[in-house]
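Engineer: Provided below are the primary sequence and the corresponding predicted coordinates.
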Amino acid sequence: MSARKHHKKGKEHVAEHLYKGKLEVTRSGMGFVIVEGLERDILVKKENLGTGLNGDEVRVAVLHSSKNGRQEGVIKEVLHRKQTEFNGRLEVHAHYAFLVPSKDNIPVDIFIPLHLLHNAKHGDQAIVRIIEWSEKAKNPVGEVISILTNETANEIAMQGILVENGFPLTFPDEVMEEAARFPEGVASDEVKKRKDFRKTLTITIDPADAKDFDDAISFKTLRGGNYEIGVHIADVSHYIHADGDLDKEAYRRATSVYLPDRVLPMLPERLSNELCSLRPDEDKYAFSAVFQITKAGKIKDYWLGKTVIRSQRRYAYEEVQEIIEGASGDYEKEIHILNGIAQNLRAQRFKKGAINFSSTEVRFKLDEHAVPIGIIVKESKQAHQLIEEFMLLANRTVAEYVSNIKVKDKPVPFPYRVHDVPDEDKLKLFTTFATRFGVRFDLNSPESIAHSFNEMLAMVQGKPEQHVLESLGIRTMAKAVYTTENIGHYGLGFENYCHFTSPIRRYPDVLVHRILFECLESDIHPIKQLEQQCRHCSDQERRAMESERSANKYKQVEYMQSYVGEDFDAVISGVASFGFWAETVEQKCEGMVSIADLAEFDDFELLEHEYALVGRNTGLRFRMGDKVRVRVVSANLDKRQIDYTILELPVQRRRSPLDTATAQKNYQVKPPKSAKPKKNPTGKSVPQKRKKK
């Protein structure tokens, strides 16, 4: 977005080009403003950043263009801050105090008036919120909101990760006050406006430790043998009104963030865990998609609207899975019918072009101090698929319904969840690599590509190459985003798709509920800045994912600290010019084997098309998916980094000039004198540990 501002300078009128964009600041302090529609970013030197920080939405004025055509500018205004809270160490003096930030995402210290220290002392670790930063002030003014000095190292780290990614740790007072004003239960006058499902069998199925139950399933057998299945979603929009304090804070966060030891909710717990949560034996408001459906999964009719429900039973996924596998339990007949329909819906989806990537979830078993003492790998089973398929059905149906509605002969602005076709260059690189495993791809159309992916996934199921081909296949895919431009969802094979089913933890779902209700009531008021809101929600989703990755990495390092010096079977999970990453098979903990650590084998170069490091002299390969034996050298919590050293070379696949025996005979390093060499099945000694050169 650009504008031209005129101002007087003497007797001349000077035109100033103004643009709105996102500021990215490099480690060196140089800034770049990314402006939609401009081919090149606008360069902003350190002295012209003003109060702009990395990730902020800013207004920038162009000063001039350089010889290479890049425009150079100065920050005129910060429109929206990505991050307002920062962690660091306090310096308290006689009349003032400062927070010295622990990260380089803010280039100045934060000034703190003594009355805003809130009992914090000199040297304390704390989190400070910026409350003011005028254009003329060198330092922002802040207030201490949390003192971390007496917290454990992992507690400080988890809070720091959230703060670094721009997620506030607490809710403003006015938001908490608004949440506290809502009454318990349901009101009789509101119930009269809704369809009543309280006497229909309704259940929830969630993780065992969940507290925010935002979806429920109802079940009824109809005359003639068909079924009525309701997908009931917490009616968050009943409580959160557009432009209220709650709504503004929910939009600001846009998502709940799930870390290994906590959830940072999008909504205050008064709403997320109490009023909106579809807890058993409580009357609740819901927004529902109700289907008349055959046993084979054919939709005969559907209804969308607001309801009041009452869940009769809360299940954990494990309980439902046991019933599916033959155990006795409450409503077991209904669960078996629901599961059968879900599996039919799933089969139909893959037949129509959805891609069947399998998913595993790694969770940490934590002690009372949130220190990981075990790792649990959970696979998606039929109990998870039961809920997944009905949620997908509801999301698709809502999007399809709204897509057919017009306002003044134009589609209703709507936050679709879209997924583009794979990147062509990445796809060609991947398919060339896949041919080494006997996999052939038909690249003639998006449909044939999806079909080829499913054939590949079925063919490699249970084989050694399954992990690498799945991982690399996922990397070829575009990222799903929110947008008003409906291009469909390639991975799911849907022409129309949105997020309707999780409004407690995703703001786009709240928007979907509002727009859907207006469509049902034929009282539509299009949201003017909806595309901008979609981009914000997509950005926040990425920040939440980054927070989750960082927290999981921290827990991996924390876990592996107990295993320094021990050996593990691993699989090469990534390669780079400076080494390769290996993930332990059982613990799923990823660490780095440095290129310097491989120097005694050969001089290696990265071959991107092979996803491999290849020895220039020997042809020895370290390729994604190769099995290796590694030893934990170090686990550094500050860097969130695990370092491994290689113990056994990977089995060399065909076309490699060396076989395993030759490689281990000629290129192994000698174990330390104090260690007895282990024997592999061929009887040859393999190194256990070596000294760094």
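Structural biologist: Yep, that arrived. Given the structure is predicted, the values throughout are model-derived calculations rather than measurements. Numbers count the residues shown, from 1 in each chain.

Engineer: all contacts plus neighbour counts: C-alpha atoms, from now on.
Structural biologist: Fine.

Engineer: mind checking how far the closest residue to residue 235 other than its chain neighbours is from residue 402?
Structural biologist: Counting by Cα to Cα, 6 or more residues apart in numbering, the nearest residue to residue 235 once its immediate chain neighbours are dropped is residue 286, at 4.4 Å. From residue 286 over to residue 402 the distance is 19 Å, taken as Cα to Cα, to the nearest Å.

Engineer: same check, this time on residue 364
Structural biologist: According to Cα to Cα, residue 364 and residue 402 sit 41 Å apart.

Engineer: what do you get for residue 543?
Structural biologist: 29 Å.

Engineer: show me the contacts for residue 311.
Structural biologist: By Cα atoms under 8 Å, 6 or more residues apart in numbering, the contact list for residue 311 reads 198, 201, 202, 203, 204, 216, 278, 279, 280, 281, 282, 283.

Engineer: how does it look with 6 Å?
Structural biologist: 202, 203, 280, 281 (Cα atoms under 6 Å, 6 or more residues apart in numbering).

Engineer: if I read this right, the first one contacts residue 218, doesn't it?
Structural biologist: Same thing as residue 202. Yes: counting by Cα atoms under 6 Å, residue 218 is a contact partner of residue 202 at 4.0 Å.

Engineer: Could you find the closest non-adjacent residue to residue 503?
Structural biologist: With Cα to Cα, 6+ apart as the criterion, residue 503 has its nearest non-adjacent residue at 4.7 Å, and that residue is residue 509.

Engineer: Quick check, the one you found in contact with residue 497.
Structural biologist: No: applying Cα under 6 Å, one finds residue 509 not in contact with residue 497, separated by 11.8 Å.

Engineer: next, the one to line up against it:
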Amino acid sequence: MGKKDKKVKKEKKGGKRMTKKQLVEKLTDLIQLNAPESVSLKRIYAELKLNTHPLKMLCLDILQDMLTDDFICEPEKGRYKLKNPDQIVTGTFQRKSNGKNSLLPEDGSTPIFVAERNSAHAMNNDKVRVALFARRKNREREGEVIEILERANDTFVGRLKVDRHYAFLLTESRTLANDIFIPKERLKGAKDGDKVVVRVAEWPDDAKNPIGQVIDVLGRAGDNTTEMHAILAEYGLPYSYPENVERAAEQIPAEISAEDLAEREDFRDVLTFTIDPKDAKDFDDALSIRRVGDGLWEVGVHIADVSHYVKEGSIIDKEAFKRATSVYLVDRTVPMLPERLCNFICSLRPDEEKLAYSVIFRIDDKGNVRDSHIAHTVIRSNRRFTYEEVQDILEARQGEYAAELMQLNTFAKILRERRMAAGAINFDRMEVRFEIDEATGRPLSVYFKVQKDAHKLIEEFMLLANRTVAERIGKVRGGAKPKVFPYRIHDLPDPEKLEDLKNFIVKFGYKLKTAGSKTDVSRSLNHLLDEIQGKKEENLIETVSLRAMQKARYSTFNIGHYGLAFDYYTHFTSPIRRYPDLMVHRLLTRYLAGGRSVQQQKYEDKCEHCSDMEQVAASAERASIKYKQVEFMSEHIGEVYDGTISGITEWGIYVEINENKCEGMVPMRDLGEDYYDFDEKNYCLIGRKRHKRFSLGDPVRIKVARANLEKKQLDFTIA
């Protein structure tokens, strides 16, 4: 065998396949271990055994990303070193109740382990400075907190345990290893067993427990209002309205002045109605329709003109921005605006004159939008419909305003069809709802809200209005720079997660295209979502598909909305319950009047705050649903149900009961006499001895074992 052959053989043998994630970790370690010296490309290839062309190319790509991210620098061609070899790192502290704390560095580099003894009593999400210890080979980076720069959250919610001489707060927080000690004189009248909000006042260096004081007594644990307020407090959300803001709202006159009327388009005599859930009080949007010629219709999307009443920088505006969104718990709404505004002055109630901000469309019989204009208007709603009433009229093809509703429904179906053809993704998620006992707040039954034509009718016209407003500001001619504007953006799916989804659904006999244009991928996704309809794995595959999607958010940097297949999209249609819509109304008015562009960074920061608050509100909403599910199932201990495995983790399996969608866990110890391995890629647990397999989507029969309201947790056993 010649020298050349030997070399070829060796090269083939080397170069073990490595994922991008693995290579990033190895590169990061190598560069950090050699800091502050630089490392040559040749040495990187040799030490990491990168002896195939694809691996070398992947390495160069990663190095380029690290240079762009300012993580490393290239002092001379082909040599790389850590940009900040300093041994002090700033970042966010992540506290764990098991003492395995970590620092997430600001520069996005690998997390740093911080043992409890080195944490300087930093709290979860505090901004801290950490000094790194000398790096030990094959060990994770470790350090100690040397300074707390900014406290993230010093309040905790829990149940009070009062003894003769002292009291403790027992929290369900997974971030505190120790209960909070409360001196008797700082109880604010709270009694044993009360749910309270406690602020950590101090945590002396030599003390095991933080010391706190009660700042609010929520009520008796187990009482419905107490528990709902506790959920809000847990997420840092308000559960009452500040009196001074309420008073400011009381000063706002509800009457419409002659000057207001003079400068608005008058729609009071045009047929107009609202369509909302049966328990809604804040009517954000209304639709008007009239024939304006042969084969031509005028459709108005009328939105409550909140910006007329809530002036920028006012006390009401500041409170609304802080909240950024209304929060919808199972049995109550925590509004963004004071009740006088959201349910009375701004709400488009029937038979009352209201100020609106409207997008008026002229649409032909084939559903083509001929033209549109945006105007401040005055309207008078003729009828307040619920979704159920409209659905009945559409199905029976008769009833009040049936002809107009059916015409709008025809247009909505055409708009939807075109959106889907353009590559929009069709996620029709089923929502869990509860029939609640008004007196006690206890759940009496569970039902599901399914999207029908009445919902879709409203949705399509809201999408059309939002898109039209975004295009009006964002689409500019002749290379001009568009003015700063808040968009609702949605990025392309995560490629790795799409691959995982593709590999996961193969087991059920489905295919997914993950390469090609974004329209190809979204069409393939839609085909999958159509195929699974009505099948037992429908909910499961929808959930895994949703996980592959990015989260939609607000930003002044427009990248389009992937899920809707729109190049320009914003939120304009719900200013009573979403702050971004209020920002959009104000900027739209400014720009349509020829005003100059606003400062981008200021509005990007506002968008970020609104996106964050939207996530917090969604978490609180999920927690309230979870609480009610556990409360509902607590009446059914010992009963047996059919379920579907909805989640797999290293500590057990999650099962969703088919008939009511309540989810609980079968802990690992209750899975039988075997040791199970967790296969993350294939979403399954496999028994070592008996090879029993629990996979995502498998049907199982379970027995309800325990319902822990405090932890919002259901425990099942396999029946």
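Structural biologist: Happy to help now that I have it. A quick note: this is a predicted structure, and the numbers were derived from the prediction, not measured.

Engineer: Same drill for residue 286 and residue 402 of the first structure, tell me which one is more crowded.
Structural biologist: A count of neighbours by other Cα atoms under 10 Å puts residue 286 above the other of residue 286 of the first structure and residue 402, at 29 against 20.

Engineer: Trace the more buried one over to the second structure, please.
Structural biologist: Structural correspondence for residue 286 of the first structure with respect to the second structure (TM-score structural alignment): residue 356.

Engineer: which secondary structure element contains that match?
Structural biologist: With elements delineated by DSSP states H and E, residue 356 of the second structure resides in strand 353-364, which encompasses its position.

Engineer: got the contact list for the aligned partner of residue 598 of the first structure in the second structure?
Structural biologist: Taking TM-score structural alignment, residue 598 of the first structure has residue 671 as its aligned residue in the second structure. By Cα under 6 Å, 6+ apart, no residues touch residue 671 of the second structure.

Engineer: Can you show me the strands along the stretch 351-500 of the second structure?
Structural biologist: For the stretch 351-500 of the second structure, applying DSSP state E, counting those that start in this stretch gives strands covering 353-364, 369-380, 383-386, 431-436, 443-449, 487-489.

Engineer: So residue 474 of the first structure: helix, strand or coil?
Structural biologist: Taken by DSSP: H, G, I helix; E, B strand; the rest coil, the conformation at residue 474 of the first structure corresponds to helix.

Engineer: what residue of the second structure matches up with it?
Structural biologist: Under the alignment (TM-score structural alignment), residue 474 of the first structure maps onto residue 546.

Engineer: what about that match, neighbour count?
Structural biologist: By other Cα under 10 Å, the residues close to residue 546 of the second structure number 15.

Engineer: Could I get the contacting residues of residue 319 of the first structure?
Structural biologist: No contacts exist for residue 319 of the first structure under Cα under 6 Å, 6+ apart.

Engineer: Spatially central residue for the second structure, please.
Structural biologist: The C-alpha lying nearest the average C-alpha coordinate of the second structure belongs to residue 615 (Cα atoms, centre = their mean; 3.9 Å).

Engineer: Just the element for the counterpart of it in the first structure, please.
Structural biologist: Residue mapping for residue 615 of the second structure onto the first structure gives residue 542, with TM-score structural alignment as the criterion. Under the criterion DSSP H and E, the helix or strand holding residue 542 of the first structure is helix 530-560.

Engineer: for residue 210 of the first structure, same thing?
Structural biologist: Using DSSP H and E, residue 210 of the first structure falls within no helix or strand.

Engineer: Tell me how many other residues crowd the alignment partner in the second structure of it.
Structural biologist: Residue mapping for residue 210 of the first structure onto the second structure gives residue 280, with TM-score structural alignment as the criterion. Residue 280 of the second structure has 11 neighbours, counted by other Cα under 10 Å.

Engineer: cool, the one 5 residues further on as well?
Structural biologist: A total of 25 residues lie near residue 285 of the second structure under the criterion other Cα under 10 Å.

Engineer: For it, list the residues it contacts.
Structural biologist: Under the criterion of Cα under 6 Å, 6+ apart, the contact partners of residue 285 of the second structure comprise 302, 303.

Engineer: likewise residue 42 of the first structure?
Structural biologist: Taking Cα under 6 Å, 6+ apart, we find residue 42 of the first structure in contact with 32, 33, 71, 72.

Engineer: for residue 152 of the second structure, what are its contacts?
Structural biologist: Residues touching residue 152 of the second structure, when contacts are defined by Cα under 6 Å, 6+ apart, comprise 125, 126.

Engineer: again, 8 Å this time
Structural biologist: Applying Cα under 8 Å, 6+ apart to residue 152 of the second structure gives the contacts 123, 124, 125, 126, 127.
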